[in-house]
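# got a structure for you, letters missing:
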């Protein structure tokens, strides 16, 4: 009878040790999952608050001069954006443009809601002709601007 109690006690202690180690692993995994969900929520929140509008006139000769494209883009969202190169993804006629400069139209500083930036693009093609399509992406917000050269 005592041997049955001793074996039950050993099995009980072993099962408690296994349960404690499994609980520790689950707690760590749930903490990591919670952190990842929080980060993703912050990114989605930033994307939702970001909205820009290209306010350049597609019929103006000032859009395409000397082989460069000049666009004026207004921050119409509530997210404060960085007015610097590398924050925008720009495609000209489907080709990724890496040579561009972003400057605040009314001075230096961040791209606050309601302010306008000037984007000077050196298109990937050596010369443009006919219909031109420029796609601008900021924090997941896409805007398309079409003009004719």
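Ah, there it is. Keep in mind that this is a model prediction, so the values were computed, not measured.
# please count neighbours and contacts with C-alpha atoms only from this point.
Will do.
# mind listing the helices for the chain?
For the chain, the helices defined by DSSP state H occupy 2-49.
# once you drop chain neighbours, what's closest to the residue nearest the centre of it?
In the chain, the residue lying closest to the centroid (Cα atoms, centre = their mean) is residue 139, at 3.4 Å. Closest residue to residue 139 apart from its sequence neighbours, by Cα to Cα, 6 or more residues apart in numbering: residue 47 at 5.4 Å.
# my read is that that neighbour contacts residue 141, right?
Yes: with contacts defined as Cα atoms under 8 Å, residue 47 counts as touching residue 141 at a distance of 7.1 Å.
# take a look at this one as well, against the first:
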């Protein structure tokens, strides 16, 4: 009879050790998942609060300067609910399907690109006559301007 009690005691202790290790593994996994979800929700919150609008009039002829400098000028308004970085490395600009790196960014009405403020983007790009597209991406928010030269 003592051998049965001893074997039951050994199996009981072994099952407790296994249960504790499984619980520790699950706890670590849940903590990592929770942390990842928290980080993702912060990123998503920033994306949701970001909104821009292109306010340039494509029919005005002021978008493309064909005399002299040959550049594209686009006015973009911050219509979201948070300030944005008015730096060329924070904006993605695509002209006719080509990524642009030579962009000058100027805040027109203030010192920073706050909610309601407008920035002027000057893109060094020579264009031929015809239809063109400028796509601007800021924190996942995309706006497209179509114009004719």
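Everything's here; your move. Everything quoted here is computed from the prediction, not taken from an experiment.
# need the contact list for the residue nearest to the centre of structure 1.
Contact partners of residue 139 of structure 1, counting by Cα atoms under 8 Å, 6 or more residues apart in numbering, are 46, 47, 50, 88.
# can you redo those residues as a markdown table with neighbour count?
Formatted as a markdown table, these follow (neighbours: other Cα atoms under 10 Å):
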| residue | neighbour count |
| --- | --- |
| 46 | 17 |
| 47 | 16 |
| 50 | 20 |
| 88 | 21 |
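# closest one of those to residue 66 of structure 1?
Residue 66 of structure 1 has its nearest neighbour among the contacts of residue 139 of structure 1 in residue 88, at 22.4 Å by Cα to Cα.
# can you tell me which residue in structure 2 aligns to that closest one?
Using TM-score structural alignment, the partner of residue 88 of structure 1 in structure 2 is residue 91.
# re the thing from before, distance of the residue nearest to the centre of structure 1 relative to residue 87 of structure 1?
8 Å (Cα to Cα, to the nearest Å).
# find the nearest non-adjacent residue to residue 91 of structure 1, please.
residue 135 (5.1 Å).
# distance of the one you found from residue 17 of structure 1?
59 Å.
# out of the two, which sits in the more crowded spot?
Counted by other Cα atoms under 10 Å, residue 135 of structure 1 and residue 17 do not tie: residue 135 has more neighbours, with 18 against 12.
# correct me, but the more buried one touches residue 143?
Yes: if you go by Cα under 8 Å, residue 135 of structure 1 and residue 143 touch, sitting 5.8 Å apart.
# need the overlap of contacts for these two.
In contact with both residue 135 of structure 1 and residue 143: no residue, using Cα under 8 Å, 6+ apart.
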